[in-house]
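[1] I need the structure of the sequence given here:
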Amino acid sequence: MADAVAPRSRPRGRRRGQGLRRAAQAVIRTGELRALTGARGIAAWLVVFYHLRQSLPPVPAWVMAVLDKGYLAVDFFFVLSGFVIALSWGARFDRERWQAAPLFLRRRFARVWPLHAVVLTGGVGLALLLWVTGRHDPVTYPFVDLPIHYLLIQNWGFAYLAWNEPAWSISAESFAYLMFPALVFALRLERRRTATLLLLSGGLIALQAGVFAVRGVWTLGQFIPQLGLIRCVTGFTLGMLVFRLFARRGRHPALAGSATAVVAATLALGFAGLAETLVAPTGFAALVLLLALTAGRRNNPLETAVLHRLGEWSYATYLAHFLMWKAFKLAFVHAPGPVEWPLIALYAAMVLLASALLYHFVELPAQAWINRPRRTGTPKGAPALR
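    This is a model prediction of the structure:
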């Protein structure tokens, strides 16, 4: 898609021009915005350590404060997902209208469901082991709810958090994928003025904050079975809006500076105690825009080989780590209280290895099989980031 690759106007200054050209060439060469992939890897591990935080040995207070907010990485994922889906598929839907929907939904199914099914089946195996040893927990592992978990509809208002808890966000994203074609045609974002895009973004964030406030909630991690779907659709739609701003980057040379200022302001407001329901989505929208605008720049720390690999494995890391921690504690942790650092390191290494194996032997083969060529073809220039 041309509007997702190259700037549309002449940049100011030779150095700025070279940076933008390198960014555009990187997208053309690799088919992805590598900085977003690297950021996704960091976010996945923030979620991992969020779930570990109560089992860690003593850490500095500021570290624990960061880990206590690790659940917000999920909201970053929602915004990132909306951005990437709009980048990958927006132009195709503009071109083919509703005819693009079946292929889009098949690609999304291939992306999220096979790995979810494999990890959930591992959780079933763990629950059966606990059952035969007399330690089954019917609240954490309710066999009666397994069908809705396998169908990925558990967070559509049907159940509480159970089985592989992080999969609630994948369930919510599946709903957002179903909504995406309708959002494309209903919002017509490519036709909106930049000021309108900003107003829509602000209104969407305010609407979400209002819904949470009605429930007496000022943080995003509460009442997930009831509010998680709203949280996801808000972030996903916000990502679509952010992409339209990114697509106009050539017309707005100060966009990166503005995004940087918004990120800094939201950090300051967050520390000052302003409602998380307002601050977090605003900051993540600006952060995704900033990361996209700076992708491909020389010496970008988010584009190192290590972070890029972590980003490629991030979906497996996100889905597998929770149940792996349950199993790890059963096998290696025999006393309550903090877990020693060598065991934490061992667990992290096992998650890393499992992520690599799941990515190469489950994710990629399943996608290749489900997405095998058909007459409809594939979208040209679609980024590898999904």
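[2] can we go C-alpha only for contacts and neighbour counts from here?
    Fine.
[3] So residue 153: helix, strand or coil?
    Following DSSP: H, G, I helix; E, B strand; the rest coil, the label given to residue 153 is coil.
[4] does it really touch residue 169, like I thought?
    No - Residue 153 is not in contact with residue 169 according to Cα atoms under 8 Å; the separation is 10.3 Å.
[5] more crowded one of those two?
    residue 169 (23 against 20; other Cα atoms under 10 Å).
[6] Which secondary structure state is assigned to that one?
    Classification of residue 169 using three-state DSSP returns helix.
[7] Sequence B follows; please return its structure for comparison with A:
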Amino acid sequence: MSVSVTPLAPKPRAGGASLDVLRFLAAGFILLFHFSESAPRPLSDLIPVLRQGWLATDFFLMLSGFILMRAYGPALAQQRFSPVSFVIRRVLRLWPSHIVALLLMLLVVGLATLQGHPPGHPEKYTVWAFWEQLILVHGWGLSDTPGWNVPTWTLSALVVCYAVFSLCAGFVFRWRRSALITALVVVLALALAVAAIIGHPFVDLPFRFGLVRALPLFFIGALMERLTTGLAVSDRVYAVGMTLSGLIVVGLASLPRHTLSDLIILGTLAAALVLSAGISLPETLLTRRLGRSAYALFLIHSVVGGIALGLDGMLVHRFALPEPLHWLSWCMCVAAAIASAFVFEAWVDRPLSRWVTARLTGGVKAEA
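    You can find the predicted model right below:
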């Protein structure tokens, strides 16, 4: 008599589902922040935390360092590929879809201008700004004004983060806990000192100082990953910790700005990142799609907003829409941006990523 054995389902990856969802929520926060002023009433008046657009950007930068250390730290430590190879692979993961989104933005701005509706801030849409953005150097402090697809300054800054990370990740990966803690304190102290010299809070330094902001945050995330490697979080601890983190962030972000509250918020975001990386939740098709579409939402929401919010404004002006209908129209713009992100991921970002991966040899996949 034969006995059939049902194979055990693979154990969920720590942080697999939770980090995917968190990444999408961060992209969604950035979307709402950028769409806020076009709502019937500014969302920041209704939800004060939305005044703090830096929250999601800083979290995104820390998350990037955290994930890169988890995914590539061992390989860099073991010298399975060179720093140059690593940087090329990472840039090729970001650049093709970025180019498509930028060209779509050029098309939208060009057609609108030809139809007699030029952009409200033409200084943001210069030829020089376009070329800076095309080659991903627009976040390196070469100009004062962000333009075109504004959120992508962080991608430009990440290129530099990747280069520095590729040179030092192998050493950091072998550091003991005391050295990691010391490095974390030094990085934060240096960041605060430079921000004090500039005369602006570190967490939302002006565009020209994007690298000064991005590099410390990226490496704070990378160091946090090494400090908490192997940490397992129970469902109860995760639920309580994330609830408290949310309350702290929303509460402090709703109060007048202060350096101390900014640092507490930053620390709370880091804690939420660690909690999410330590919980093993079941991965589903939805969580995987959310994780993959987060980058697409980050890239494409400004392009879709340029079209949808423009039409929304025309409808309100032409038909004098009452506030409830204006809210409905605005919500449809948000929904259109989210839906477009899923379409962009499936039809543009994923095929381009696979195409690049197929042409890279050995080691690390570009789509990771």
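[8] Pull out the buried residues from stretch 174-182 of structure 2.
    175, 180, 181 (16 or more other Cα atoms under 10 Å).
[9] corresponding residue for the first one in structure 1?
    In the superposition onto structure 1, residue 175 of structure 2 corresponds to residue 192 when matched by TM-score structural alignment.
[10] again with residue 31 of structure 2
    Match for residue 31 of structure 2 (TM-score structural alignment): residue 48.
[11] That match: neighbour count?
    A count of nearby residues for residue 48 of structure 1, using other Cα under 10 Å, gives 24.
[12] That one: what's it in contact with?
    Residues near residue 48 of structure 1 by Cα atoms under 8 Å, 6 or more residues apart in numbering: 317, 318, 321, 322.
[13] got it, and residue 337 of structure 2?
    By Cα under 8 Å, 6+ apart, the residues touching residue 337 of structure 2 are 297, 300, 301, 304, 305.
[14] can I get those residues in JSON lines with secondary structure and neighbour count?
    Shown next, in JSON lines, are the contacts of residue 337 of structure 2 (DSSP: H, G, I helix; E, B strand; the rest coil; neighbours: other Cα atoms under 10 Å):
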{"residue": "297", "secondary structure": "helix", "neighbour count": "27"}
{"residue": "300", "secondary structure": "helix", "neighbour count": "26"}
{"residue": "301", "secondary structure": "helix", "neighbour count": "29"}
{"residue": "304", "secondary structure": "helix", "neighbour count": "23"}
{"residue": "305", "secondary structure": "helix", "neighbour count": "20"}
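[15] Can you classify residue 273 of structure 1 by secondary structure?
    Applying three-state DSSP: residue 273 of structure 1 is coil.
[16] Check which helix or strand the match of residue 31 of structure 2 maps to.
    Element membership for residue 48 of structure 1 (DSSP states H and E) is helix 34-52.
[17] how far out from the middle of the chain is that helix?
    Chain-centre distance of helix 34-52 of structure 1: 9 Å, with Cα atoms, centre = their mean, to the nearest Å.
[18] what's the average distance of that helix to structure 2?
    Its aligned residues in structure 2 lie a mean 0.7 Å from helix 34-52 of structure 1 after superposition (mean Cα distance after the TM-score superposition for structure 1).
[19] helix or strand right after that helix?
    Next helix or strand after helix 34-52 of structure 1 toward the C-terminus (DSSP H and E): helix 61-68.
[20] List the buried residues of that following helix.
    64, 67, 68.
[21] After alignment, which residue of structure 2 pairs with the last one?
    Under the alignment defined by TM-score structural alignment, residue 68 of structure 1 is paired with residue 51 of structure 2.
[22] So that match sits against residue 33, correct?
    Yes - Residue 51 of structure 2 lies in contact with residue 33 (Cα under 8 Å); the separation is 7.4 Å.
[23] And the residue nearest the centre of structure 2?
    What sits nearest the mean C-alpha location of structure 2, by Cα atoms, centre = their mean, is residue 60, with 3.7 Å.
[24] Which residue in structure 1 aligns with that one?
    Using TM-score structural alignment, the equivalent of residue 60 of structure 2 in structure 1 is residue 77.
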